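> coordinates for the following, if possible.
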Amino acid sequence: MRRVRSLRVQVMLTVALAVTLLWGLSAGIAWWQVRHEIDELFDTQQMQFARQLLAADLHDFDDDSARLPQGRELLPKSLPKARRGSLEDDALSFAVWSEDGEPLFADGGKHRLPPPDGRYGFYDARLDGEPWRVLYLALPDGHRTAVVGQALEFRDEVASEVLAAQLLPWLVALPLLLLAVWLTLSRRLSPLGRLAGQLRARRLDDATPLQATLPSEVQPMLDAINALTGRMADTLTRERRFTADAAHELRTPLAALKVQAEVAALPLPDADRARALSQLDAGIDRATRLVNQLLALTRLDPLSGPADAQAVDWARVAAQVKTDAAPFAAARGVCLTVSGDAAHALPLTGDETLLALMLRNLADNAVRYSQAEGGEVELVLAPDAVSVLDNGPGIAPELLPRIRERFFRPAGQTETGSGLGLSIVERVAQLHGLRLLLENRAEGGLAARIVRV
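Here you go, the predicted model:
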């Protein structure tokens, strides 16, 4: 079986990946915004500086002073470091050109700005192999042109520092965030470990609900486990009771079969031997019927609904029931009929095989307990119910509450049976959202009706 990765590890990896992706996306967007603002700021500064150069009186400068030394060199060396500032002398360069293309004034930088040569406005150029942003601004009369350049590397450094100042706290907070997620998950998942311990120590027939304080997302699972354990305990209890009852019920017919077999083996006259063999055959039939009904209940008990559900054709079901029950009815001299409009009988979606089993058990009981030689059993199909009516003795009112119990048979009963037929009927009805109603008829006999719950 493939090993499932820890939920904590999965969540941690997901959070780390999500934060990293968001951090990278935020960094890209922030870089674009910061760089845009920095370009706007420094372009404005270049424009202001160029205007100041054009407004300056350059007549006081001779040829020797036309190039200024670096700004750092103009400050007295005696000044403390804090007052000398942090300068990037090579990041900015400027010059003033005459209309004849002669340099009138320039800074003392190592980067020599190219002459205007008819250029105006901002340009991206390369000076000594490095990318620069250069502005050419001329006086209205064209006598002088100021050129101000700035290294793009300087702008990148400023943007990087601003971006790092914004995003570095997120990078530092990531381990703390992961630690908080880990501790939270460990705390919230710890009840699951205790719940697993309760399950390991639990008996199969223990239907007591499990108790644990779980997150709301996990609570439905605990409710489902409690429901499942309850059903398992009920099933186990039912199976134990069923096994005990079945063993008890099978002991009597098997003992009778043994006695009848021993009698048939004795040296008896032919008539006595034939009677013993007939009783043995009837005993085998009773045991077979009991085993078949036990198997039917065993198959029905675990079901939660019809396995092969479809629109029920009551005419087909009734015909099948009549065909199956007809030999038994004929042998007892009972008239078995079907009446009602099958096309409009009790609309239902279900398993026709199970419904036929249900009605066959009702018909079998009705035939068994109807008047011998002249009895009548009627299968009635109606819109609100499917009924089986007989003209037998009915059921004593005090026995009606118990007649549905498994293996229950009234005292003094002369007809053979197992006491499981009505249990099968009720179980099939239950699977289809139906219920069994039993009532004595005023004219005599019993009415067994299948109606909706």
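> okay, CA-based contacts and neighbour counts for the rest of this
Noted.
> quick one: contacts for Val134?
122-125, 147-150 (Cα atoms under 8 Å, 6 or more residues apart in numbering).
> assumed it was part of a strand.
Yes - assessed with DSSP: H, G, I helix; E, B strand; the rest coil, Val134 lies in a strand.
> any idea which element the residue lying closest to it once chain neighbours are set aside lies in?
Among residues not flanking Val134 along the chain, Gly149 sits closest, at 4.1 Å (Cα to Cα, 6 or more residues apart in numbering). Per DSSP states H and E: Gly149 is located in strand 144-151.
> check which residues of that strand are buried.
144-151 (16 or more other Cα atoms under 10 Å).
> what of stretch 296-304?
296-297, 300.
> please apply the same query to stretch 18-30.
Per 16+ other Cα under 10 Å, stretch 18-30 contains these buried residues: 19, 23, 27, 30.
> which residues of the protein fall in helices?
Secondary structure of the chain (DSSP state H): helices located at 7-55, 71-74, 81-84, 152-200, 219-265, 270-300, 314-332, 352-369, 421-431.
> next, the structure of the following sequence, for comparison with the previous one:
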Amino acid sequence: MQFRPSLQRELLAWTLGGLVVVWSAFIWFGYLTGEHEADELTDGHLASVTSLLLAQRATAFTSQPDAAALSNPSLKAHDYQHSMSVVIWDRDGRVLARTGEAPLPDFGLDDGFQTVALGPKQVPWRMFVRWNDGERERRVAVLVPIEERDALAEDIAEQVATPGLWLLPVVALVLVLAVRRGLRPLNQLSEQVRSLEVGQALQLKVPPHEEFQTMVKAIETLSNRYTSALQRERDLANEFAHELRTPLASLQLHVELLKTAPPDAMPALLQRLDQDAQRSAAVIRDLLALARASRTQLAEDAASFNLAELVRQVAADYGDKAYQARHELSVCAPDTVMLRGYSSLLEMALRNLIENSLAHTPPGTLIEVLVGTEPVSIEVRDTARPGAQEGAAHEIMGLGLGHQVVQKVAAIHGAGFAKTACPERAATGHRMGPLRDIAS
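Model prediction:
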């Protein structure tokens, strides 16, 4: 089974990945902040004890030969209680009092916070040293082991960071549920699109979210165009089957007659065969024109063009043919009539109408091509001259499909196709209009 990317999985991966990175950074900075604040807390404790001792009277301090006894574990009442050591000197450097396990520091150390290594093993201690105010009669040093301070800092940092580690899975689970819930409309729309069948009418339940409107509109447009194309294909197949049945049957009949016909009947049969072949060619040409109209509407973009100039060019192409058939062909159009649409389809429809007039009207007929502006329209009008012979018209070669082509082109441009008449001039014609601009 081929693995396919999933928008939901990708979105969850990026969201959870970003969450882990940001959350880890917060936990790390929280850990560092916890350590820093624990160090600050220890230094503040040292300074507080020093200030408390300096506030006592000088006679309150006596030397304790067994100073380590004051740090008995039984005196510890809190987890964060430090095992502090205290040294008090007089102005001459004599030790007035001393408690705790710390080795005796040098009297000449600078005042303030500092880290010193004491004893034979050079164990690091955090120390705060200060003179009393005024006469500088006493000097107090308060010490705490660096190991104990770091242990306290680590413990506080862990207490700060641990809730973040516990909350990370909870927040991740909430994000997963939120993403799945947020993508539910997209999943539902995907299921609807997946369940569509060929030729089925589109019935999508559009989500109310603004982001889906463009996508749903595109899906509906694509589905409608596909359904229309499928219907046109079926109609075209039916037209081919229906319209070609008669000329092909006639061709087959005359071919069979040729096999047994006497020599004097050959010319008439050959003439009928030629007419049937021309009729079949005309039918195929019109059917292909219908197919081209459908394909152009689906595959090409509409463009702006000068309709009046197009009409004049098409009419000029039929000048020689009209002259040979003893017809008069004229154009009545303004200089410019701009239209947005398919110029190739309108040219095909106009040629169809002109060829229809040249083939179906007697010699001497005036064929006028009229271009209207308000509204935009095209009309091909036939005006019979007095004395024209009706029987002189050319024989109809098509089966009416030409008008279906024109009607299709007119419908693409939002126009109708109808027959017109002008009794006072004995004129008849066909009109496409009003032609409307096709949107982009």
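> now the buried residues of strand 144-151 of structure 1 in a markdown table, with distance to Pro267 of structure 1?
Converted to a markdown table, the buried residues of strand 144-151 of structure 1 look like this (distance: Cα to Cα, whole Å):
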| residue | distance to Pro267 of structure 1 |
| --- | --- |
| Arg144 | 148 |
| Thr145 | 145 |
| Ala146 | 142 |
| Val147 | 140 |
| Val148 | 137 |
| Gly149 | 134 |
| Gln150 | 131 |
| Ala151 | 128 |
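> biggest separation within those residues, which pair?
Farthest-apart pair in the buried residues of strand 144-151 of structure 1 is Arg144 and Ala151; separation 23.3 Å (Cα to Cα).
> still on that earlier bit, okay, the buried residues of stretch 296-304 of structure 1 in TSV with distance to Leu438 of structure 1 next?
Shown next, in TSV, are these (distance: Cα to Cα, whole Å):
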residue	distance to Leu438 of structure 1
Ala296	22
Leu297	20
Leu300	21
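> tell me the one of these nearest Lys81 of structure 1?
Leu300 (95.0 Å).
> so the closest one sits right up against Val428, yeah?
Yes - counting by Cα atoms under 8 Å, Leu300 of structure 1 touches Val428, with 7.3 Å between them.
> so which of the helices of structure 1 gets nearest Asp64 of structure 1?
helix 71-74 (15.8 Å).
> average distance between the closest one and structure 2?
Mean deviation of helix 71-74 of structure 1 from its aligned counterpart in structure 2 after superposition (mean Cα distance after the TM-score superposition for structure 1): 4.2 Å.
> chain center to that helix: distance?
72 Å (Cα atoms, centre = their mean, to the nearest Å).
> what lines up against Thr428 of structure 2 once you look at structure 1?
In structure 1, Thr428 of structure 2 lines up with Gly445, judged by TM-score structural alignment.
> same question for Pro363 of structure 2.
So Pro363 of structure 2 corresponds to Ala372, using TM-score structural alignment.
> could you dump the helices of structure 1 to CSV with distance to Val388 of structure 1?
Converted to CSV, the helices of structure 1 look like this (distance: least, Cα to Cα, whole Å):
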stretch, distance to Val388 of structure 1
helix 7-55, 59
helix 71-74, 115
helix 81-84, 109
helix 152-200, 48
helix 219-265, 27
helix 270-300, 20
helix 314-332, 11
helix 352-369, 7
helix 421-431, 12
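> which among those helices is found nearest to Thr213 of structure 1?
By Cα to Cα (comparing all of these), the closest turns out to be helix 152-200, at 6.6 Å.
> what packs against the closest one?
Applying 3 or more Cα pairs under 8 Å, 6 or more residues apart in numbering; DSSP states H and E, we find helix 152-200 of structure 1 packed against helix 7-55, strand 130-138.
> centre of the chain versus it, how much separation?
27 Å.
> again with stretch 113-130 of structure 1
Relative to its parent chain, stretch 113-130 of structure 1 has a centroid offset of 65 Å by Cα atoms, centre = their mean.
> need the contact partners of it.
Under Cα under 8 Å, 6+ apart, the answer for stretch 113-130 of structure 1 is 93-95, 97, 101, 111-112, 131-138, 145, 147, 149, 151.
> just the buried ones from those residues?
93-95, 97, 111, 132-138, 145, 147, 149, 151.
> now, which of the buried residues of stretch 296-304 of structure 1 sits nearest Leu199 of structure 1?
For the buried residues of stretch 296-304 of structure 1, the nearest to Leu199 of structure 1 is Leu300 (28.1 Å; Cα to Cα).
> what do we get in structure 2 for that closest one?
Per TM-score structural alignment, Leu300 of structure 1 is aligned with Ala293.
> spatially nearest residue to the counterpart of Asp341 of structure 1 in structure 2 (excluding sequence neighbours)?
Under the alignment (TM-score structural alignment), Asp341 of structure 1 pairs with Pro334 in structure 2. Nearest residue to Pro334 of structure 2, sequence neighbours excluded (Cα to Cα, 6+ apart): Ala308, at 6.5 Å.
> cool, and His82 of structure 2?
For His82 of structure 2, the closest residue by Cα to Cα, 6+ apart turns out to be Val144, at 6.9 Å.
> on that earlier part again, and the residue nearest to Pro334 of structure 2, what does it touch?
Here Ala308 of structure 2 is in contact with 333-338, 371 (Cα under 8 Å, 6+ apart).
> who wins on neighbours among those?
Val371 (23 neighbours; other Cα atoms under 10 Å).
> correct me, but that one touches Arg381?
No - between Val371 of structure 2 and Arg381 there is no contact under Cα under 8 Å: 11.1 Å.
> and Glu210 of structure 2, how many residues sit next to it?
Glu210 of structure 2: 8 neighbours (other Cα under 10 Å).
> that older thread, what packs against the strand holding Gly149 of structure 1?
Using 3+ Cα pairs under 8 Å, 6+ apart: strand 144-151 of structure 1 touches helix 7-55, strand 92-98, strand 130-138.
> now do stretch 170-189 of structure 2: everything it contacts.
8, 11-12, 15-16, 19, 204-207.
> farthest-separated two in these?
Leu19 and Leu204 (35.6 Å).
> what about Ala224 of structure 1, how many residues nearby?
Residues near Ala224 of structure 1, counting by other Cα under 10 Å, number 11.
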